[in-house]
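In: Sharing a model prediction with you, sequence too.
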Amino acid sequence: MSIPSTPIHLMTTIYRRIFPYTNKELAYWQNRAEQIPNQELRQQALDSIEAKTFHCEGGSIYSLLSQQNWQEAIRFIVAYQTISDYLDNLCDRSTSLDPDDFRCLHQSMLDALNPGADLKEYYAYREEKDDGNYLHDLVQTCQATLSKIGQYEIIKPYTQELAALYCDLQVHKHVTFEERVPRLRTWFDEHAEKWNDLSWYEFSACSGSTLGIFCLVSYAFSDHLTEELTRNVYNSYFPYMQGLHILLDYYIDQQEDLDEGDLNFCSYYEHENHMKDRFVYFIDQTKLHINDLPHASFHHMVQKGLVGMYLADRKVQSIQGANYMVKDLLKESGLKAKFFYLNTKLYHKLKPGLA
């Protein structure tokens, strides 16, 4: 499969091949989730798949970089993102506020990136334990898929580092409400010298994305992987592409997070214009950094696609001042972003009939 370089080629390939295969993989995990014995774990697993399908669909776009191995890449991406979404639900929606519990659960995301690593008792700190090996099966699927990559050791240190940042974030942001911001600020202090153009809440957002991991794994399945490419992908995706991704995600979830009492990093901007200016900064920095990558046109389309697809989400309609935000960010991102925006709007309208 060739790597698309135009929006029409990209969207045609996504709708005809990538999304159908992604949803096939998701259907498998949904079926597995339905068999989880514990009611609470079963409900959180099913809810995470139902509410966050678009996370897997978006991540699966990177499988195009794997060319002939795109199905293997999707198998990994869906399983890994399903772990992420499931654990996010367990931490967000459960009664536990124990950082040891969150750390233990998220050890699964590190183990999933380490073929041959022993499986752990990831539910050790919580009452609900019997998931019918659901989480173990997800981890082992990731391990088995990565073990097919002959050059995996090249990207392993980088995927592990990105996953470690992700796991740190999930621990700090889910503890008791009073502890969250102090813990996140202290954590950022350890990295502030290197990322002095970011605030603590922006650094947190940058750590909350799995896109860098998906990009690295997809390239590892291709014939393009080198040490230099691996470093360039890491530097291009962290922090700016990942930060743009998660800030947009938090932007559309503002009302939902307010209702649920969840931490939302967009709430820490001084005002609407401050947030918009910083979003533009992330867009501009992302454009600059991905110029160093092969298939730069693909990565630019992903960046524009992030802007277009998130801003086209139905939840944006309920956000005060969203019309101006959408207009200005689409203008900053260019015509291709507007193409993805309109395309996504149409996809949402037609999707029930396509299922």
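Out: Nice, I can see it.

In: can we go C-alpha only for contacts and neighbour counts from here?
Out: OK.

In: And stretch 87-103, how far out from the chain middle?
Out: Its chain's C-alpha centre and that of stretch 87-103 lie 18 Å apart, by Cα atoms, centre = their mean, to the nearest Å.

In: contacts for it?
Out: With contacts defined as Cα atoms under 8 Å, 6 or more residues apart in numbering, stretch 87-103 is touched by 41, 44-45, 47-48, 105-106, 123-126, 167-168, 170-172, 174-176, 262.

In: quick check: longest helix of the chain.
Out: Using DSSP state H, we find that the single longest helix of the chain is helix 70-93.

In: Name the next helix or strand downstream of that helix, please.
Out: Downstream of helix 70-93, the first helix or strand assigned by DSSP states H and E is helix 99-111.

In: if we can go back for a sec, ok, of the contacts of stretch 87-103, which come out buried?
Out: 41, 44-45, 47-48, 105-106, 123, 125-126, 167-168, 170-172, 174-175, 262 (16 or more other Cα atoms under 10 Å).

In: Now do the SS call for D131.
Out: coil (DSSP: H, G, I helix; E, B strand; the rest coil).

In: Next, the contact list for it, please.
Out: I36, P37, N38, L41, R42.

In: filter those residues to the buried ones?
Out: Among the contacts of D131, the ones that count as buried by 16+ other Cα under 10 Å are I36, L41, R42.

In: and the first one, what element?
Out: With elements delineated by DSSP H and E, I36 resides in a region that no helix or strand encompasses.

In: one step back: tell me the one of the buried ones among the contacts of D131 nearest K156?
Out: Among the buried ones among the contacts of D131, L41 lies closest to K156 (Cα to Cα), at 30.1 Å.

In: Comparison target below:
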Amino acid sequence: MAVPSTPIHLMSTVYRKIFPYTNKVLSTWEASAEQIPNAELRKQALDSIEDKTFHCEGGAIYSLLSQNYWKEAVQFIVAYQTISDYLDNLCDRSTSLDPNDFQCLHQAMQDALTPEAQLKDYYAFREEKDDGGYLASLVQTCQHTLRSLPNYNQLKPYTKELCALYSDLQVHKHVTLEEREPRLKEWFTLYSNRWNDLSWYEFSACTGSTLGIYCLVSYGFGQTLTDEQIQNIYEGYFPYMQGLHILLDYFIDQEEDLVEGDLNFCNYYDHEDHMKQRFRYFIEQTQAHVQSLPHASFHQMVQKGLVGLYLADRKVESIKGANEVVKELLNVSGMKAKFFYMNTKLYHKIKPGLA
């Protein structure tokens, strides 16, 4: 299967092949989650699948880079994203505020990227433990899939670094409310010299995406990469593409996070114009950084797709003054972003349960 280079080719392939297979794979994990003995763990596992299916669908678009191995890539992406969403629920919506618990849980994400790693007691610091082997099975599925990549050892330092940053973020942002901001600011001091064009909250957003991991692993299925290409892919996604992804995610979740009392990085901008200016910066930097990637047109479409997809979300309708932001960011991103915006609006009408 050829890597799409036009929006129509991309969307037709996604709707005909990628999304149906993604949902088929996800349904097997949902069936497994229904068998979890502990009621709290079962609830969080099922909620994470029901509420965040679109995370797996979005990630699975990267399987197109695997070409003839796209089904194997989807299996990895769905399993890994399901771990991510499940752990996010356990940290965000469950019974613990213990950073040791969060660190231990997220060891599962590191182990999933390490084919030779032994399974651990990921629930060591929490009362609820009996998941019937659910989390271990997700980890092992990822490990098994990565063993089939002939050049994964080349990719592993990059996937592991992105995962380490992601895991650190999840620990710092889920502790008690008064601890979150100081911890995140202190954490950023380790990286502020390297990423001195970012604020602490923008850097935090950049670490909160799994897109770079999916891109690297999918390429690992599809072709042999040089060290330079791998470095370019890493830099093409971190920090700007990943930052754009998560800032858009926070943008649409502003009302929801206010109700739930969750940290939202968009709240730290001085005013709406400041936020629009910085979003434009992330869009422009992403556009510049993906130019050197293999299949550059695909990555450009992903960037424009992110803008269109998120701004078309129904949650945007409840955000005060959002129309001006939507209009400006679509104009900055161009016609392809507007195509994805209209396409997503139509998709929501066809599939009312999507939101």
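Out: Sure, I can see it. Here the structure is a predicted model, which means the values were calculated and not measured.

In: circling back to that earlier point, got the angle for the longest helix of structure 1 vs helix 99-111?
Out: Relative orientation of helix 70-93 of structure 1 versus helix 99-111 (axes from the mean of the first three to the mean of the last three Cα atoms, to 10 degrees): 180 degrees.

In: mean shift of helix 70-93 of structure 1 relative to structure 2?
Out: Helix 70-93 of structure 1, aligned to structure 2 and superposed, deviates on average by 0.4 Å (mean Cα distance after the TM-score superposition for structure 1).

In: May I see the buried residues of that helix?
Out: 70-92.

In: swap in stretch 128-135 of structure 2?
Out: Neighbour count says stretch 128-135 of structure 2 has K129, D131, G132, Y134, L135 buried, by 16+ other Cα under 10 Å.

In: And the helices in the stretch 101-250 of structure 1, which stretches?
Out: 134-146, 152-173, 177-189, 200-207, 211-220, 227-236, 242-252 (DSSP state H, counting those that start in this stretch).

In: packing partners for the second one?
Out: What it means is helix 152-173 of structure 1. Contacts defined by 3 or more Cα pairs under 8 Å, 6 or more residues apart in numbering; DSSP states H and E place helix 152-173 of structure 1 against helix 99-111, helix 177-189, helix 200-207, helix 211-220, helix 227-236.

In: Hey, what's the angle from it to helix 200-207? Just curious.
Out: 140 degrees.

In: in structure 2, what residues pair with helix 152-173 of structure 1?
Out: Here helix 152-173 of structure 1 aligns to structure 2 at residues 152-173, judged by TM-score structural alignment.

In: Quick one: average offset of the matching stretch versus structure 1, please.
Out: Counting by mean Cα distance after the TM-score superposition for structure 1, stretch 152-173 of structure 2 comes out at 0.3 Å.

In: which residues touch that stretch?
Out: With Cα under 8 Å, 6+ apart as the criterion, stretch 152-173 of structure 2 contacts 88, 91, 99, 102-103, 106-107, 109-110, 113-114, 146, 179-181, 183-184, 204, 207-210, 212-213, 216-217, 220, 227, 230, 234, 263.

In: so who does S66 of structure 2 touch?
Out: With Cα under 8 Å, 6+ apart, S66 of structure 2 has these contacts: A73, S218, Y219, G220, F221, G222, Q223.

In: From those residues, keep the buried residues only.
Out: By 16+ other Cα under 10 Å, these give A73, S218, Y219, G220, F221, G222 as buried.

In: Relative to G353 of structure 2, which of those residues is nearest.
Out: A73 (25.9 Å).

In: In contact with L64 of structure 2: list those residues for me.
Out: By Cα under 8 Å, 6+ apart, the neighbours of L64 of structure 2 are M1, A2, V3, P4, W70, S218.

In: Same check on C266 of structure 1?
Out: C266 of structure 1 neighbours (Cα under 8 Å, 6+ apart): L247, Y250, Y251, Q254, M275.

In: what's the most distant pair in those?
Out: Farthest pair in these, by Cα to Cα: Q254 and M275, 12.9 Å.

In: chain center to stretch 216-233 of structure 2, what's the gap?
Out: 19 Å.

In: now do stretch 225-244 of structure 1
Out: Using Cα atoms, centre = their mean, the offset of stretch 225-244 of structure 1 from its chain centre is 15 Å.

In: With stretch 143-155 of structure 1 instead?
Out: On Cα atoms, centre = their mean, the centre of stretch 143-155 of structure 1 falls 20 Å from the chain's centre.

In: now the end-to-end length of that stretch.
Out: Length of stretch 143-155 of structure 1, first residue to last, Cα to Cα, to the nearest Å: 14 Å.

In: cool, stretch 45-60 of structure 2 as well?
Out: 20 Å.

In: and if you look at stretch 310-330 of structure 2?
Out: Termini of stretch 310-330 of structure 2 sit 11 Å apart (Cα to Cα).

In: which parts of it are buried?
Out: Y310, L311, A312, D313, K315, V316, V325, V326, L329, L330.

In: In a markdown table: the helices of the stretch 101-250 of structure 1, plus distance to F339 of structure 1.
Out: Output for these, formatted as a markdown table (distance: least, Cα to Cα, whole Å):
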| stretch | distance to F339 of structure 1 |
| --- | --- |
| helix 134-146 | 34 |
| helix 152-173 | 31 |
| helix 177-189 | 36 |
| helix 200-207 | 26 |
| helix 211-220 | 22 |
| helix 227-236 | 24 |
| helix 242-252 | 18 |
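
In: Ok, which of those comes nearest L293 of structure 1?
Out: Per Cα to Cα, nearest to L293 of structure 1 of those: helix 227-236, 6.6 Å.
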